[in-house]
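Chemist: okay, here's the prediction I keep looking at, along with the sequence it came from:
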Amino acid sequence: MKRLEKTSTRPYPIVLTFDFEGLADAVLEVTRPSCIMIITDSHVAPLYLEQVCEKLKGIAPIYSTVFEAGEQSKHLGTVTPIYDTFIEYQMDRSSLIVALGGGVVGDLAGFIASSYMRGIPFVQIPTTVVSQNDSSMGGKVGVDYLMHKNMIGAFYQPSLVYTNLATLKTLPEREVLSGLAEVLKHAFIKNKALYDYLLEKRDKILAQDLEALEEMTYASCLVKCRVVEADTREMGLRKILNFGHTLGHALETVSNFTILHGECVAYGMVMAAWISFKRGLCTQTTLETIKSLCDDYHLLQPLQNIELDKVVAHVVFDKKKSYGQVPFILIYDIGQVDIIKDVTEDEMRQALIYTQETCQ
């Protein structure tokens, strides 16, 4: 078992383990709830809902609600009936929400926790690589709106993140690989040692060796925590966590979410590296290094039937836009990035063309 303490304005523990045995003790360490509502989706519920209920039995009355799995459920239409369920069970400000699942579950459940009765405690139990390494930490919660990803949301920290790495064993291979893009991102922006580890231990990580995954996840979470602690509300430094996400989110939306989030982030990182290279900020070696590692983890599948102009046009809706400018994260070297606000539409278009032509 490994443990991190996120120590910003609202501290909470991040527990890394291989089972659910310590879940009840971890919950009781941070809260004594009047009741527990587990929010999960139709993929995760058959796998882990019963186990989690069993481990939490005796703490408080336990209820659960299950919504249809997938990004297409991450909207206000899913949120409203869950509020109705809360009222039906007379949940109050001492109640606890448990988000059991991947990034969609965590974002949606966290948004509900932030808004129900102006905020009640919630616990993240992430079950995907993306959520275990990225979205369960940092307090960014929200839902999509009118096809714009995470357009409605809040900053709201969990009380606990409890990560059972063994849950990755039940994920489809493509989901595991997609999630690794966020780990690569943390290495590229802030941790050369993590990059070296990903290179050295690639075979063990791809084979889902639990000890290798634990070391990887600990190092990845440490990057996320340090950046978030320095800039909780994304006013400056935290924006570097969006490396690969500006064009990546647009690509994800234009593909109607048929390309997975992590795959889009990988494409986005290569595109950002290409823009950096063309501006003379990084060497061609750095560009090739980023593309090569993304390819080593099978993240760069051929881009087909994507209208490039639609991707570029969608960037103007980026939720990080401020004063008419969309911040781009460009790279100088592995572990060194910066926030740039003058990337042009032509640069984006050319980066998309480069990626489409070279990632075959």
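Modeler: Cool, got the structure. Numbers count the residues shown, from 1 in each chain.
Chemist: from here on, contacts and neighbour counts on C-alpha atoms
Modeler: Noted.
Chemist: and the closest residue to Ile189 other than its chain neighbours, how far is that from Glu234?
Modeler: Excluding its sequence neighbours, the residue lying closest to Ile189 (C-alpha to C-alpha, 6 or more residues apart in numbering) is Gly335, at 4.5 Å. Counting by C-alpha to C-alpha, to the nearest Å, the gap from Gly335 to Glu234 is 19 Å.
Chemist: ok, now Ala187?
Modeler: Distance from Ala187 to Glu234, by C-alpha to C-alpha: 19 Å.
Chemist: contacts only, for the residue nearest to Ile189.
Modeler: Residues near Gly335 by C-alpha atoms under 8 Å, 6 or more residues apart in numbering: 187-192.
Chemist: out of the residues you listed, which two sit at the greatest distance?
Modeler: Ile189 and Lys192 (8.4 Å; C-alpha to C-alpha).
Chemist: alongside the first one, take a look at this:
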Amino acid sequence: MPAFAVTTTAHRYEATVERGVLRRLRDFLPAKHGKVFVVATDDVWALHGSAVATGLDGTDWHRLVFPGGEERKRLASVEAMADRMVELGGDRSSLVVAFGGGIVNDLGGFLAAIYMRGIPVIQIPTTLLSQVDAAVGGKTGANLVGGKNLIGSFHQPLAVLTDPDVLMTLPEREYRAGLFEVIKHGVIACEPLFRLMQNEQPRVMAREAGAVEQMVAESVRIKCEVVTADEKEMGLRKILNFGHTVGHAMEAETKYAHFLHGEAVGLGMIAATHLSRLAGRLSEAHSQEIIDVVNAYGPFPSTEPLRTENLMPRLVKDKKAIQGTVHFVLATGIGSTEVVAGLPAEMVREAIELTLA
């Protein structure tokens, strides 16, 4: 299976998509390294920890237990794990392996970015959402009360190791949540991927190997190409935020307890699609296609707890807002987008109302 390169000013690494890759984790370690610290939740470790243990056979490694949950994606968790690393003799030669879903990838990467002012990290994503999005690109972070990932840094990994086999143990809701990020990649950059999600829904939902491998590999390819072109999100990389502005507001409004991240992004994509049409960037036909495909991979949790008047103020707190101006990623077709700032508040309000209706 393929490996896709990410090349930035200071780093080059590969995102490998390969069945069974966890069992050869040693092949991706630096020739000289100290202790290896694996960040993982108990549930992921119970399912797939034996493969990682096999892959680390012969190395000096320790597991750092992260309790899991968006509500624990906070600085307190990072500090607790860093303290444990000190107790176990971690130093500047140490290495972190972030083994889990998007939260673990973000938090484990952030731990590596700041421990001893920065040590290497290898990302091993175990959810569909993290495989196609969170693990690639070097974005790390923790949440504040005011919003998601408001503290963090760019810290590119040594490698990203993606094993599609681990997706077979994902609960259906978690799997569906990741599919919305795949649809996002199709909308923003790859019409054939969008058509796969549109036309092959039974194969995708059945987790048929060929369909899973195609959508994961294509998503990783797109993410690697975008990150290579724009590591620090100064331009092109902003398109990856399609659906995230409203989606993040929905998560924050419900205290990260009602929606999975991918579900919020799915609803946010519907809002962004309505907004694209209202702003005259997207045709009615393409708008309906996108909304129909997103809805086909539902159901979503109830939107009853959400109120437009509460979501609107949260938009300006999004980390992508600049000096109080919200920047929206709008679709201009299937496979193309643009970033637009300064849209009228009433237009944004209408798009959200249509989504919540």
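Modeler: Yes, it's here. In this text, all values refer to a predicted model and were calculated from it rather than measured experimentally.
Chemist: drop the TM-score for these two in here.
Modeler: The TM-score (TM-score structural alignment, normalised by the length of the second structure) is 0.96; 355 aligned residues with a C-alpha RMSD of 1.5 Å.
Chemist: re the thing from before, ok, the contacts of Gly335 of the first structure in the second structure, which still hold?
Modeler: Retained contacts for the contacts of Gly335 of the first structure in the second structure, judged by both residues aligned by TM-score structural alignment, their matches' C-alpha atoms under 8 Å, are 187-192.
Chemist: in helices, which of the residues you listed fall?
Modeler: The helices in this structure, assigned by DSSP state H, contain 187-190, 192 from these.
Chemist: how close does the closest residue in space to Phe300 of the second structure that isn't next to it in sequence get to Ala272 of the second structure?
Modeler: Ranked by C-alpha to C-alpha, 6+ apart and with sequence neighbours excluded, the top spatial neighbour of Phe300 of the second structure is Glu263, at 6.5 Å. Distance, Glu263 of the second structure to Ala272 of the second structure, by C-alpha to C-alpha: 14 Å.
Chemist: element containing the closest residue in space to Leu260 of the first structure that isn't next to it in sequence?
Modeler: Leaving aside its sequence neighbours, Leu260 of the first structure sits nearest to Ser178 (C-alpha to C-alpha, 6+ apart; 6.5 Å). Assigned by DSSP states H and E, Ser178 of the first structure belongs to helix 173-190.
Chemist: of the kept ones among the contacts of Gly335 of the first structure, just the buried ones, ChimeraX syntax please.
Modeler: A single ChimeraX command selects the buried members of these (16 or more other C-alpha atoms under 10 Å):
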select :187,188,189,190,191,192
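Chemist: need the kept ones among the contacts of Gly335 of the first structure in a markdown table (columns: distance to Lys169 of the first structure).
Modeler: Formatted as a markdown table, these follow (distance: C-alpha to C-alpha, whole Å):
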| residue | distance to Lys169 of the first structure |
| --- | --- |
| Ala187 | 23 |
| Phe188 | 26 |
| Ile189 | 28 |
| Lys190 | 28 |
| Asn191 | 26 |
| Lys192 | 27 |
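Chemist: what about the residue nearest to Val36 of the second structure when sequence neighbours are not counted, how many neighbours?
Modeler: Sequence neighbours aside, Trp61 is the residue nearest to Val36 of the second structure in space, at 4.4 Å (criterion: C-alpha to C-alpha, 6+ apart). Using other C-alpha atoms under 10 Å, Trp61 of the second structure has 19 neighbouring residues.
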